[in-house]
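>>> sequence isn't available, so here's the structure alone:
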């Protein structure tokens, strides 16, 4: 079992969640579409060679974003990350994948 966490502007919050849920991620027992989301502020500075969705090269950009956390079965994690990258507006989306211990 894994936990997938990612950061996304509000404009693409639902789009990214739906793309990831479509892979089967976010299931807990008899429930699907399970996620936790919190609002915060991210920042980044596009470097030379980048093609930023927001901001401009060499200037620090601060953006209201959401952090989304979902549980993910072992066999789905790669598909979930691919779906995230396809649905996310950023050239380089920030995400984390954590391996979880499962207790029964």
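That came through, no problem. Small disclaimer: the values here were computed from a predicted structure and weren't measured.

>>> switch to C-alpha atoms for all contacts and neighbour counts from now on
Fine.

>>> buried set for the longest helix out of those in the chain?
Among the elements of the chain assigned as helix by DSSP state H, the one spanning the most residues is helix 77-87. Buried residues in helix 77-87, counting neighbours by 16 or more other Cα atoms under 10 Å, are found at 77, 80-81, 83-85, 87.

>>> repeat that for stretch 40-52.
Residues of stretch 40-52 classed as buried: 42, 45-46, 52 (neighbour count, 16+ other Cα under 10 Å).

>>> now the terminal residues of it, how far apart.
With Cα to Cα, to the nearest Å as the measure, the ends of stretch 40-52 fall 20 Å from one another.

>>> neighbouring contacts of it?
Judged by Cα atoms under 8 Å, 6 or more residues apart in numbering, the contacts made with stretch 40-52 from elsewhere in the structure are 55-67, 90-91.

>>> go again using 10 Å as the cut-off
Residues from elsewhere that reach stretch 40-52 (Cα atoms under 10 Å, 6 or more residues apart in numbering): 7-9, 53-67, 89-92, 94.

>>> which ones among those residues lie within strands?
The strands in this structure, assigned by DSSP state E, contain 7-9, 61-67 from these.

>>> so which of those is the most crowded?
Note: the member of these with the most neighbours is residue 8, at 26 neighbours, neighbours being other Cα atoms under 10 Å.

>>> here comes the other one, which I'd like you to weigh against the first:
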């Protein structure tokens, strides 16, 4: 909260997305500049799992109903993103993602190439 993005720092972007929406969300985030590593693009790692949530009063859930616990097959998707592309990648992710409040993590990375 309140953190500033350093445009020169590489970041790892991680998000959770329903299986049936994963390819569309990844495509949007790739188009915004995430998922590049060296001479490769569209790089990501994903692992299948199960997400759970209970929509509360005031929510407009894409899946499930208010006050009922929901479990959904999801992917955890991770990819690299340069700092100067992170705002656009996050905006693309939020626009393409079906959830009102997608779970997203962002970590700054250090360059270990010289270590």
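Okay, I see it. Because the structure is a prediction, the values reported are computed rather than measured.

>>> give me the TM-score for these two chains.
Aligned and superposed, the two chains score 0.98 in TM-score terms (TM-score structural alignment, normalised by the length of the first structure); 104 aligned residues with a Cα RMSD of 0.6 Å.

>>> still on that earlier bit, and the longest helix of the first structure, what other elements does it pack with?
Helix 77-87 of the first structure is packed against strand 2-9, helix 13-21, strand 61-72, strand 95-99, with contacts defined by 3 or more Cα pairs under 10 Å, 6 or more residues apart in numbering; DSSP states H and E.

>>> what helix or strand does the closest residue in space to residue 66 of the second structure that isn't next to it in sequence sit in?
Nearest residue to residue 66 of the second structure in three dimensions, chain neighbours excluded: residue 55, at 4.6 Å (Cα to Cα, 6 or more residues apart in numbering). Following DSSP states H and E, one finds residue 55 of the second structure outside all helices and strands.

>>> what residue in the first structure is paired with residue 55 of the second structure?
When the first structure is aligned by TM-score structural alignment, the residue opposite residue 55 of the second structure is residue 46.

>>> not counting residues beside it along the chain, what's closest to residue 43 of the second structure?
The shortest distance from residue 43 of the second structure to any residue other than its chain neighbours is 4.6 Å, reached at residue 35 (Cα to Cα, 6+ apart).

>>> tell me the counterpart of the one you found in the first structure.
With TM-score structural alignment as the criterion, the equivalent of residue 35 of the second structure in the first structure is residue 26.

>>> distance to residue 99 of the first structure added to the buried residues of helix 77-87 of the first structure, as TSV?
As requested, the buried residues of helix 77-87 of the first structure are exported to TSV (distance: Cα to Cα, whole Å):
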residue	distance to residue 99 of the first structure
77	10
80	14
81	14
83	19
84	18
85	20
87	23
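
>>> any idea how far residue 33 of the second structure is from residue 45 of the second structure?
To residue 45 of the second structure, residue 33 of the second structure is 16 Å away according to Cα to Cα.

>>> looking at those two, which is more packed in?
Counted by other Cα under 10 Å, residue 33 of the second structure and residue 45 do not tie: residue 33 has more neighbours, with 20 against 12.

>>> wait, isn't that one in contact with residue 80?
Yes: under the contact definition of Cα atoms under 10 Å, residue 33 of the second structure touches residue 80, with a separation of 9.5 Å.

>>> common neighbours of these two, please.
With contacts taken as Cα under 10 Å, 6+ apart, residue 33 of the second structure and residue 80 have 41-42, 86 as neighbours in common.
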